[in-house]
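# Provided below are the primary sequence and the corresponding predicted coordinates.
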Amino acid sequence: MQRLFFSLKFSAGQQQQLLPYQQQALKLCPDAKAVASDNLHLTLFFLGQTDNEQQQRLISAAGQIKLAPFSITLDTLSCFNKPKILYLAPSETPEALLQLQQQMAECCHAAGFSDMHDKYRPHITLARQAGCSEHYQQRVMPLTLEVSEFALYQSVFGVNYHGRFASIMMAG
């Protein structure tokens, strides 16, 4: 059994573009623990414990999702109190991202997985163990990223992400 999730796939260059936002976030809460740059991602659907058979079915189902590449503009730093994280998010969620997440959720629900969250709130976790108010919100210089892939990742010990099992290109 492996702990898996689907996420937008950012290139190494895009992950590097996120680092100044992470530094800005860490100034707000210097005791927070920065997320490693190669672990910066935007989750589409968290699966939890998954066996090999489920994994193969999910990869096959996800490969049937057909959406055009899109862009996302990240422009808001904020916090979740539980878990204690600082994150970067869009002030307006692109319709294409909502469609992708909805199709991903349908695939996962059909495979027997339930959504653990009440409402999808797209964000990129920049730092953990952040002791800041959940009401904190700051607009930052917008960063627009082009999205053309999503992938299935393994979560190891809750904070390291690796072992991409499948990368799915979006239809051009």
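It's in.
# C-alpha from now on. contacts and neighbour counts both.
Fine.
# most distant residue from the centre of the protein?
Of all residues in the chain, Glu53 has its C-alpha farthest from the mean position, at 23.8 Å, by CA atoms, centre = their mean.
# next, work out how far apart the residue most central in space within the chain and Asp31 are.
By CA atoms, centre = their mean, the chain has its centre lying nearest to Leu42, at 1.6 Å. According to CA to CA, to the nearest Å, Leu42 stands 23 Å off from Asp31.
# and here's the other structure:
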Amino acid sequence: MNDESREPFKRLFFALGCAPAQRKAIAQWRGALQLRSGRPVPVENFHLTLKFLGSVAVGQIADICTAVASVRTPGARLTVALDRLDVWRRAGVLVLAPEQAPPALLRLVYDLEQALLPFGLEDAPREFRPHLTLARDYRAPVPESTSPPEFFLRADRFTLFESHKGRYRALADWPLGVA
């Protein structure tokens, strides 16, 4: 066994964080749905994934951060409307998603993907579908809501997160606007 195969790995993803007040509002709205299926995502884990990297060798993280620092950003804060409740049956998740993804968000994700290509972190590219996961292992129809989802995720930075034992920890972040 060579040294490289013993190198530790971290489970990583890039995301837009969700402000505490926004997390609280979404959690209260989710509570009113009275879900009878699935496992609710912990409120502190609410985010909008930009790019899931999976298991990454610890030794690659600094190089990934350097590559991502050159990503062209929108030049201003991003606002994403989370105005549609949906069930993704194949993934078994209940999500809040935008009816229409903002072009600046799609450009950011594309540029992020391009910056990460040299690292060969993905076997088969996945179509980007912006969303905030409300519940996992969800096996029921879209729940009825007394009020439609009308949330606006506002982000002034994007973050590299580590997922470890159900908790997310920020490792690095980059401003979306001019510093």
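Structure's in. What do you need? Just so it is clear, the model here is predicted, and its values are computed rather than measured.
# the residue farthest from the centre of structure 1 maps to what in structure 2?
The criterion is TM-score structural alignment: under it, Glu53 of structure 1 has Gly59 as its aligned partner in structure 2.
# secondary structure class for its match?
Using DSSP: H, G, I helix; E, B strand; the rest coil, the three-state assignment for Gly59 of structure 2 comes out as helix.
# the one 4 residues further on too?
Reducing the assignment to helix, strand or coil with three-state DSSP, the entry for Asp63 of structure 2 is helix.
# what's around it, how many residues?
For Asp63 of structure 2, the number of neighbouring residues by other CA atoms under 10 Å comes to 12.
# make sure Leu88 of structure 1 is actually in contact with Ser78.
Yes - distance between Leu88 of structure 1 and Ser78: 6.5 Å, which falls inside the contact criterion (CA atoms under 8 Å).
# those two: who's more crowded?
Taking other CA under 10 Å, Leu88 of structure 1 and Ser78 do not tie; Leu88 has more neighbours (27 against 21).
# show the contacting residues for that one.
Applying CA atoms under 8 Å, 6 or more residues apart in numbering, one finds that Leu88 of structure 1 lies in contact with 21, 74-78, 123-126.
# now structure 2: which of those residues match?
Cross-checking the contacts of Leu88 of structure 1 against structure 2 gives 74-78, 123-126 as conserved contacts, using both residues aligned by TM-score structural alignment, their matches' CA atoms under 8 Å.
# which residue, other than its chain neighbours, is closest to Ser78 of structure 1?
Leaving aside its sequence neighbours, Ser78 of structure 1 sits nearest to Gln137 (CA to CA, 6 or more residues apart in numbering; 4.5 Å).
# residue contacts, the one you found?
With contact taken as CA under 8 Å, 6+ apart, Gln137 of structure 1 is in contact with 76-79.
# can I get those residues in a markdown table including secondary structure?
Converted to a markdown table, those look like this (three-state DSSP):
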| residue | secondary structure |
| --- | --- |
| Thr76 | strand |
| Leu77 | strand |
| Ser78 | strand |
| Cys79 | strand |
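# list the buried residues in stretch 25-43 of structure 1.
25-26, 29, 32, 34-35, 37, 39-43 (16 or more other CA atoms under 10 Å).
# how far does it sit from the chain's center?
On the basis of CA atoms, centre = their mean, to the nearest Å, stretch 25-43 of structure 1 is displaced by 13 Å from the centre of the chain it belongs to.
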